[in-house]
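> model the structure of this input:
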Amino acid sequence: MQPPLTDLPIKTADKGFYSGFNVDVTVTSKLVVGALVIWAVAFPEQAGSVLSGFNTFILANFGLWYIYVMASFVLVCLVLALWPAAGRLKLGLPDDVPEFSNFSWFSMMFGAGIGVGMLTWAVAEPIYHFRNNPEVIQGAVEGGTAENFINAYQWSYLHWGFSAWASYAIAGLSLAYFAYRRGLPLTIRSSLTPLFGKALSGPVGTVIDIVAVIATILGVAQTLGFGVEQFVAGMSRIGIGEWLMNDEGTASSLGIIVAIVIIMGASTLSALSGVGKGIKWLSNINMGLSIFLLGFLMLFGSTWFGVQALFVGMWEYIINLPSMMFTVYSGDGTGGVADKLEGWQGAWSVFYWAWWVAFAPFVGLFLARISRGRTIREFVLGALIVPAIMCFVWFSFAGGTAIDMELNGAADGAIFGASDGDKIFAMTGLMLGEVLGWGMAVIIVVLLMTYLVTSADSAVLIVNTINAAGDEGPKARPHILFWGAALAAVVAALLLVGGLTAIQTAMVIGALPFSLVMVLMWIALIKAIYNDGRREAAGVTTTFDPDTSETQ
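As a prediction, the model looks like this:
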């Protein structure tokens, strides 16, 4: 057995504006993102039509691929946690210890990975599935009734539970393993070295990193798109101005621009301060506010409904998980039940799987960055189970309260009729009345702001890390400013041209090539762990030497 590859040179500029950056990855990524923004603004109808056509083709032909890919992520995480030889391995050198406390680690992981979605979808998604899901389509239960309550939760948990976090865990494990055990650059291409070796120093690796950057920008744009709509709704609720909303009750063009300027301005300033300062403090703040809001809903919301949703819903989710993960609905072209099931799965499960894949390079690299010194088993349990349960608790008490208020007539359709981003404001306003409801709306807006800023500034730092060939050190300020502005431009352009649908479509398209990269990542990781076990048995070193490594 030969020692593992511990040197993967990636060419970077040694002077000029791009000093320290891989010019091919950085410039190509900028050109692709810039072209997308210009195309969407200059030719909105053509852009909308082409993107829609691609989206339809992908959902119709790659639904099975996405479903099986996500199922493989969950299975691989379980194998790595239970495999003794893998679970005890440290993501780093033997003497490395975690940089962050468990609380900060969980806070940053949850905030960057999925936190902002809680404020929109913890209320909105259970309500959607309460009225329509595969059981309703097949006639097993009537939508909008108490009998469909638990069904709504098992499907919500499917989309926000172990599958989502397994995709992040696969990416994070792969990157941390090869960066901190092998001393390779902290970038996407390094995770494929067991398969492609030093060829990743060239064009193959460049393409992989470009795909990761574009997927990251589109995945984060999707999250920010939802957040901007909700932020505008919240600003309107607390009386900042009716001009933020249009006649349809959604964010106006001016409202979108104002929200993006505020969010991206704050996130860029945070990104300039780095992970250990701005991002860490913001993550701790939003975790504290999240606990406060969640505690309020648990104590003063529909507590019994929430408890049922949490425990019974989790039980139904876990026992039905194999079936839900592997079932692929295929239409027959008649417009009947089969077509409706296929349409539902494409609009929900396949869309979510694409979203999590697009988010995975960003969240995975960020998780790797904050997880050095932890074991694989600790990482999997921490990144897979704890955040998933946190999502379940959010969904059960926030969504359960909303459903209960509609069932008992207290809401009288006000929550059902609100836009997705406004549902949580409508619910808390009905619970607390005008004055206290206003105060709670302010807290939710602040919490939303911290989540959005955390997601955006983390994404900017991660994109720069990939562009800088894995360099985690301080990046040139102009590049942070550029990617902050670029991310803002992507969100604004697509929202103004085609609303959230345009962002969703672009994200689904961008996620497809990276889903193949992620499959290769877990194959490479399994191969590396297996071979490292053989190396240990043969007395061959499995980690890099920091005294001789040029990457350290």
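
> please make it C-alpha for all contacts and neighbour counts, starting now.
Noted.

> for L119, give me its contacts.
G421, I424, L448 (Cα atoms under 8 Å, 6 or more residues apart in numbering).

> can you tell me the element it falls in?
helix 116-131 (DSSP states H and E).

> just checking, what packs against the next helix or strand after that helix?
Using DSSP H and E, the next helix or strand after helix 116-131 towards the C-terminus is helix 134-137. Contacts defined by 3 or more Cα pairs under 8 Å, 6 or more residues apart in numbering; DSSP states H and E place helix 134-137 against helix 337-345.

> look at A469 and give its secondary structure.
coil (DSSP: H, G, I helix; E, B strand; the rest coil).

> over to G143?
coil.

> residues near it, how many?
21 (other Cα atoms under 10 Å).

> kindly report the same for L75.
12.

> that one - that's part of a helix, no?
Yes. Applying three-state DSSP, one finds L75 inside a helix.

> next, work out how far apart it and G143 are.
32 Å (Cα to Cα, to the nearest Å).

> got it, and V363?
From V363 to G143 the distance is 35 Å (Cα to Cα).

> which elements pack onto the one helix or strand S52 maps to?
Assigning secondary structure by DSSP H and E places S52 in helix 44-61. Contacts defined by 3+ Cα pairs under 8 Å, 6+ apart place helix 44-61 against helix 23-42, helix 477-538.

> which residues does that helix contact?
W39, A40, G346, V350, V497, G498, A502, T505, A506, V508, I509.

> how far away from the center of its chain is it?
Offset of helix 44-61 from its chain centre (Cα atoms, centre = their mean, to the nearest Å): 22 Å.

> what are the buried residues along it?
Within helix 44-61, the residues that count as buried by 16 or more other Cα atoms under 10 Å are P44, A47, G48, L51, S52, N55, T56, I58, L59.

> before we move on, the earlier item: in TSV, list the contacts of helix 44-61 along with neighbour count and distance to G117.
TSV is the format used below for the contacts of helix 44-61 (neighbours: other Cα atoms under 10 Å; distance: Cα to Cα, whole Å):
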residue	neighbour count	distance to G117
W39	16	28
A40	23	25
G346	22	20
V350	24	17
V497	21	23
G498	17	21
A502	23	18
T505	24	18
A506	22	19
V508	29	17
I509	22	21
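
> quick one more, to check against the first:
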Amino acid sequence: MKKLTVVFWAALFILLFFVVYGVIAPDNFQATTAAVRDFISSTFGWYYLLAVTGFVIFCGYIVVSPYGRIKLGKPDDTPDYSYLTWFAMLFSAGMGIGLVFWGAAEPVAHYMTDPPMAETGSDDAVMEAMRFSFFHWGIHAWAIYAVVAMALAYFKFRKDAPGLISGTLGPVLGSYSKGRSGNVIDILAVTATVVGVAGTLGFGAVQINGGVGFLFGVPIGFPSQFVIILIVTVLFMISAYTGLNRGIKILSNVNLVLAVTLFGFLFIFGPTLFNLNLFTNTIGTYIQQLPSMSFRIAPFEEDERAWIDGWTIFYWAWWISWSPFVGSFIARVSKGRTLREFVLGVLLVPAIVGFLWFAIFGGSAIFLEQQGTAAISELATEEALFGVLDNFPLGTVMSLIAITLIGTFFITSADSGTFILGMQTTNGSLTPPKSVKLVWGLMLSITASILLFTGGLQGLENAMIIAALPFSVIMILMAYSLLKSLRIERIALEKEAQKKK
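Below is the predicted model:
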């Protein structure tokens, strides 16, 4: 424990304060976080839209600019992982539980219960449901991760800076990126990481509970979810103790196999032609309407604005609150890749996989609704996936595979989270002490439990939106700092080349 920094103790104190607050006064805690969330959504919605779209534009610029040839590491560094393992890790850490949780639930919700603009249950609602699902889980989400990961990997592996958020801000803040101000930045990153990861783990616990409840009649509620969190905590701590190259690598590949199995099953036995047509059409409308969706705030339509706050702003805040964790993890496994290779891989491959996932699972849910075969929209959000699988051959077997997949995603996310939190609170150490990882593993589980206890799914959403706002400002500084450092390096390389001539 000798490597511990003030960031560890300060972040732990802040989080424990909120945990105790949630235990002692759960109703007040829920009401307070809901009020803060409503204020942020209504007041800073425009800011979230501009910031996240700016991250997409920034990533696009890196791809087409000469900076794209620069490596995330020294000139002779090579990638530590093959493309397949790298993509599996991106997918597992980036949004594995979320895709399984929302893959069927979000499109059918936009179609039948909460459409963005179209009439409920109409053909236009189908198109909107898929397009906005693609929008929420596509390029914008991964651009958020890419900005954080690029900055961390570049400064850590090329400039030998500490693997900390504050370590990426030297070109902008100078000496203020260290000392007390640097600690404040890292404390914000750690708290955002805990809230983001804990929120996602909460979603995983809720859906596992929904699955065993749908299949076996297990009561759905906090007691069952708390038991699930306890069981999975033991499992992911065992995985965390095996280290990055064993535990996370193995589980990431297991996740990929299970996800492909589940996807392949529904692709074959589901409404394949309907889903493929829906996928193709939605890709076209997604690309065509991406600019308008990116800036849509509906200032004169109260209902539409409420929808944007509840869905788009929530997602942008979720991705931002998760970006210190996911960005740190992606940076850790991306050493040796060029900036262009990195951005294209991080933005395009997982996004396309996500589009296919929503087309197959969301498309199947909508098809069942249209045909009157099953009322998926009437099920609880966490049961939607299992309601879809139940209407096809081997539904029970596939549901069991889905529960296993959620569990392994749960373990991978928490495992990765303990590693990243350990790194962030031991001055960027790539081998944080196991005792530190144990502390953060317990803190993740406790935080997820408290958020579920005080507000269920809504409590999880509230916490993530609140945590995201301050870190979004840090992300903007990280992007500017990276660009400034790249310009300085390019000028130095050009001067060196001229001297050689």
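
> so what's whichever residue in structure 2 pairs up with D209 of structure 1 up against?
For D209 of structure 1, the aligned residue in structure 2 is D186 (criterion: TM-score structural alignment). For D186 of structure 2, the contacting residues are V7, L164, I165, S166, Q424, by Cα under 8 Å, 6+ apart.

> isn't the third one right up against L152?
Yes. If you go by Cα atoms under 8 Å, I165 of structure 2 and L152 touch, sitting 6.9 Å apart.

> quickly list what's touching both of these two.
Any residue near both I165 of structure 2 and L152 by Cα under 8 Å, 6+ apart counts here, and not one turns up.

> could I get the full set of strands for the stretch 101-250 of structure 1?
For the stretch 101-250 of structure 1, no strands turn up when DSSP state E, counting those that start in this stretch is the criterion.

> all helices for it, in order.
102-110, 116-131, 134-137, 149-160, 162-180, 193-196, 203-237 (DSSP state H, counting those that start in this stretch).

> please name the residues that touch the aligned partner of M521 of structure 1 in structure 2.
Correspondence of M521 of structure 1 to structure 2, assessed by TM-score structural alignment: M478. By Cα under 8 Å, 6+ apart, the contact set of M478 of structure 2 is V147, V148, A151, T168, L169.

> which position in structure 1 aligns with the second one?
Okay, so that is V148 of structure 2. In structure 1, V148 of structure 2 lands on A171 (TM-score structural alignment).

> ok, now how distant is that match from T187 of structure 1?
Distance from A171 of structure 1 to T187 of structure 1, by Cα to Cα: 11 Å.

> more neighbours: which of the two?
For the pair A171 of structure 1 and T187, the greater number of neighbours falls to A171 (30 against 27), based on other Cα under 10 Å.

> ignoring the adjacent residues along the chain, who's closest to that one?
Excluding the flanking residues, the one nearest A171 of structure 1 by Cα to Cα, 6 or more residues apart in numbering is G364, at 4.5 Å.

> trace that neighbour over to structure 2, please.
Checking TM-score structural alignment: G364 of structure 1 goes with G327.

> can you check L218 of structure 1 too?
Match for L218 of structure 1 (TM-score structural alignment): V195.

> and A271 of structure 1, by the same measure?
Checking TM-score structural alignment: A271 of structure 1 goes with A240.

> roughly how far does L381 of structure 1 sit from W165 of structure 1?
For L381 of structure 1, the distance to W165 of structure 1 - Cα to Cα - is 10 Å.

> show me where the stretch 351-500 of structure 1 has its helices.
Going by DSSP H, counting those that start in this stretch, the stretch 351-500 of structure 1 shows helices at 351-370, 376-380, 386-394, 400-407, 414-417, 423-467, 477-538.

> and among these, the most buried is which?
helix 351-370 (a mean of 27; mean count of other Cα atoms under 10 Å).

> and that one, what does it pack onto?
With 3+ Cα pairs under 8 Å, 6+ apart as the test, helix 351-370 of structure 1 has helix 63-82, helix 102-110, helix 162-180, helix 203-237, helix 423-467, helix 477-538 packed against it.

> indicate which one of the ones you listed is closest to G399 of structure 1.
helix 423-467 (8.8 Å; Cα to Cα).

> packing partners of the closest one?
helix 23-42, helix 116-131, helix 203-237, helix 253-273, helix 280-300, helix 351-370, helix 414-417, helix 477-538.

> in the third one, what counts as buried?
Looking back up the chat, that one is helix 203-237 of structure 1. 205-237.

> what of the fifth one?
Using 16+ other Cα under 10 Å as the burial criterion, the residues of helix 280-300 of structure 1 that qualify are 280-287, 289-290, 293-294, 297-298.

> that helix packs against which elements?
helix 102-110, helix 423-467.

> returning to that earlier point: of all the helices of the stretch 351-500 of structure 1, which one is nearest A266 of structure 1?
Closest among the helices of the stretch 351-500 of structure 1, using Cα to Cα: helix 423-467, at 6.4 Å.

> run the angle between that closest one and helix 477-538 for me.
Taking axes from the mean of the first three to the mean of the last three Cα atoms, to 10 degrees, helix 423-467 of structure 1 and helix 477-538 form an angle of 70 degrees between their directions.
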